[in-house]
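S.K.: need a structure here:
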Amino acid sequence: MDKVSQSAADAVGDIPDHASLAVGGFGLCGVPNELIDALLRLGSGALSVVSNNCGLDGEGLGRLLAAGRIVRVTGSYIGRNKEFARRYLGGEVEVELVPQGTLAERLRAGGCGIPAFYTPAGVGSLVADGGLPWRYGPDGEVVKASPAKETRVFDGREHILEFGITTDFALVRAARGDRHGNL
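M.R.: Below is the predicted model:
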C-alpha cells in the first residue's frame, strides 16, 4: 500500500465529521500545522481530539477549536489557551484530563493492541475516584463527570485500570516519510 500523499489536503481528505484524531506535538513544538490547516479548510467538524493540549489561541489545534470543529479533547493540559478554557467551562467542549504519562501510555497501548493496563498514577485522586468534570452546563453545573475507575492491588500497592486509546486518524509532523507510512 502506498501511503504517500501529494499534499496536506490529500492527506486529510478522508477525515469525516465525527472522526477521532490523535494529534502530535507538545505545546507548539512538533505540531502538524500544515495538516491542521488543511483539515480546517476541509471543513470536518464534531471532532474528538487526543493530544497533549489544544494549542494556544489561534495556534495549533487552537485554530480548529476556535472554528468550533472540536467537540471533545482528551489531553493532559489546558494551559494558556483562553478559548479552550472558555469553551470547556461554558459547556461547548467535553474534556477528559489525563496525567501526561498515562496519556502517552494509553496511546502506546492502543497502538499495540493492548486494551487496558493498570497504573498507580492517579490513585487517591479524582482520576481514580471519579467526579472530574468532563462537561459543564451553560450555567456552570457539571453535567458529565468522569466515572470511578476499577482498582486492583499489586504487591501491596493500589493501581487503577486505564484503557488504551485508539483513534480513526493521526496527524503527525515529520520531515520525511516513505510509502509504507514510516515517518
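S.K.: can we go C-alpha only for contacts and neighbour counts from here?
M.R.: Noted.
S.K.: report the longest helix in this structure, please.
M.R.: helix 100-112 (DSSP state H).
S.K.: what is that helix packed up against?
M.R.: strand 116-119, strand 157-163 (3 or more C-alpha pairs under 8 Å, 6 or more residues apart in numbering; DSSP states H and E).
S.K.: can you measure across stretch 75-87, start residue to end residue?
M.R.: Stretch 75-87 has an end-to-end distance of 15 Å (C-alpha to C-alpha, to the nearest Å).
S.K.: what about Arg157, how many residues close to it?
M.R.: 10 (other C-alpha atoms under 10 Å).
S.K.: and it, how far from Ala104?
M.R.: For Arg157 relative to Ala104 (C-alpha to C-alpha), the value is 22 Å.
S.K.: straight-line length of stretch 84-104, end to end?
M.R.: 21 Å.
S.K.: same question for stretch 145-161.
M.R.: End-to-end distance for stretch 145-161: 17 Å, by C-alpha to C-alpha.
S.K.: next: stretch 133-151.
M.R.: 20 Å.
S.K.: what does stretch 73-84 give?
M.R.: End-to-end distance (C-alpha to C-alpha), stretch 73-84: 10 Å.
S.K.: and what of stretch 89-101?
M.R.: First-to-last residue span, stretch 89-101, C-alpha to C-alpha: 25 Å.
S.K.: to compare with the earlier structure, here is another sequence to fold:
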Amino acid sequence: MALVTKAKMIASLNDQRPGFKERYIGKALVAIFNFQTEDEKSANSTDNHNNIGFSGSDAKDGSITAKYFLKHGTLLDWMVDNWMKDFRGSPRITKYARQLNIVAEAKAAKAAKAEKVKPRYDHDGTEHDKCVFLGHDAQYDVWFHIKWGEVVLRFGDEPQENRAMCLGDARNAKAYANAVEMVRKYIQDPS
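M.R.: All right, here's what the predicted structure looks like:
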C-alpha cells in the first residue's frame, strides 16, 4: 500500500491548520528538488528527461520555490497558489505523488531499521572495546567485537559466567550461525 497517493495528498492539502499547506508543499518540492542533478539545481531546469525530479515545464518554478522554502521555511501565497492550480483535475503538486511515495517509503524503511537496531541488553565490554551491535536473533543480542574479531551473543542480565558457552556448543547453536551471518553482512557493508 502506497504511503503517498494523489488522494492522500489532496486530503493533506485540505488541512486548515495555519501554515500546514505551505510546509507540506514546500517539503514536497524539496523532496522532488533533491532528485534533480546538481547542474539542473543550479540552472533551475531539467536536462535529463528521465521521469525523475521536476518535469521540464515545472523545473524553473519547482526549483525556485524549493530553494525559497529551504532558505525561509515557508512559501509565499503566490507560490502555494501556483502549486494548487488545477492539473488534470487535481492540484499541480499531486502529479509528483509517485516520486514522493518513493521518498516516504525510503524514510519509513530507514526509521524501521533504526528502530529495530537497539540492543535489549548491555554489552559487558567497555566503550574502548569497539563492539558493534548488529541486531537480534531470537532471545540474543548479537554484538561484533571489532578489536578481537569475536561474535558475542548477549542474553539476559545474568553475570557473564552464567551466559558463557564453550566454543564447540556455541558454534553448533543456530543463533551462532545466524550471528556469524550478521557479522558477514556488517563486514561487507558497515553503514
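S.K.: now the TM-score, please.
M.R.: Their TM-score after superposition, calculated using TM-score structural alignment, normalised by the length of the first structure, is reported as 0.21; 68 aligned residues with a C-alpha RMSD of 5.4 Å.
S.K.: and of the helices and strands packed on helix 100-112 of the first structure, who's closest to Leu89 of the first structure?
M.R.: strand 157-163 (25.2 Å; C-alpha to C-alpha).
S.K.: which residues touch Phe163 of the first structure?
M.R.: By C-alpha atoms under 8 Å, 6 or more residues apart in numbering, the contact set of Phe163 of the first structure is Arg106, Gly110, Pro115, Ala116, Phe117.
S.K.: how about 10 Å then?
M.R.: Thr102, Leu103, Glu105, Arg106, Leu107, Ala109, Gly110, Ile114, Pro115, Ala116, Phe117, Tyr118 (C-alpha atoms under 10 Å, 6 or more residues apart in numbering).
S.K.: and the helices and strands packed on helix 100-112 of the first structure, which is most packed in?
M.R.: Most buried of these by mean neighbour count (mean count of other C-alpha atoms under 10 Å) is strand 157-163; its value is a mean of 18.
S.K.: report all helices and strands that the following helix or strand past it contacts.
M.R.: Heading C-terminal from strand 157-163 of the first structure, the first helix or strand you meet, by DSSP states H and E, is strand 169-171. Under the contact definition 3 or more C-alpha pairs under 10 Å, 6 or more residues apart in numbering; DSSP states H and E, strand 169-171 of the first structure sits against helix 8-12, strand 20-23, helix 33-42, strand 47-50.
S.K.: swap the cut-off to 6 Å and go again
M.R.: Applying 3 or more C-alpha pairs under 6 Å, 6 or more residues apart in numbering; DSSP states H and E, we find strand 169-171 of the first structure packed against strand 20-23.
S.K.: if we can go back for a sec, how about the contacts of Phe163 of the first structure in TSV, adding distance to Glu83 of the first structure?
M.R.: Below are these laid out as TSV (distance: C-alpha to C-alpha, whole Å):
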residue	distance to Glu83 of the first structure
Thr102	25
Leu103	22
Glu105	28
Arg106	26
Leu107	26
Ala109	31
Gly110	29
Ile114	34
Pro115	33
Ala116	32
Phe117	33
Tyr118	34
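S.K.: buried subset of those?
M.R.: Thr102, Leu103, Glu105, Arg106, Leu107, Ala109, Gly110, Tyr118 (16 or more other C-alpha atoms under 10 Å).
S.K.: make a markdown table out of these and add distance to Val12 of the first structure.
M.R.: Shown next, in a markdown table, are those (distance: C-alpha to C-alpha, whole Å):
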| residue | distance to Val12 of the first structure |
| --- | --- |
| Thr102 | 28 |
| Leu103 | 24 |
| Glu105 | 25 |
| Arg106 | 24 |
| Leu107 | 20 |
| Ala109 | 24 |
| Gly110 | 21 |
| Tyr118 | 34 |
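S.K.: pick the one among the residues you listed closest to Arg72 of the first structure.
M.R.: Nearest member of these to Arg72 of the first structure, counting by C-alpha to C-alpha, is Leu103, at 15.0 Å.
S.K.: residue contacts, that closest one?
M.R.: The contact partners of Leu103 of the first structure, by C-alpha atoms under 6 Å, 6 or more residues apart in numbering, come to none.
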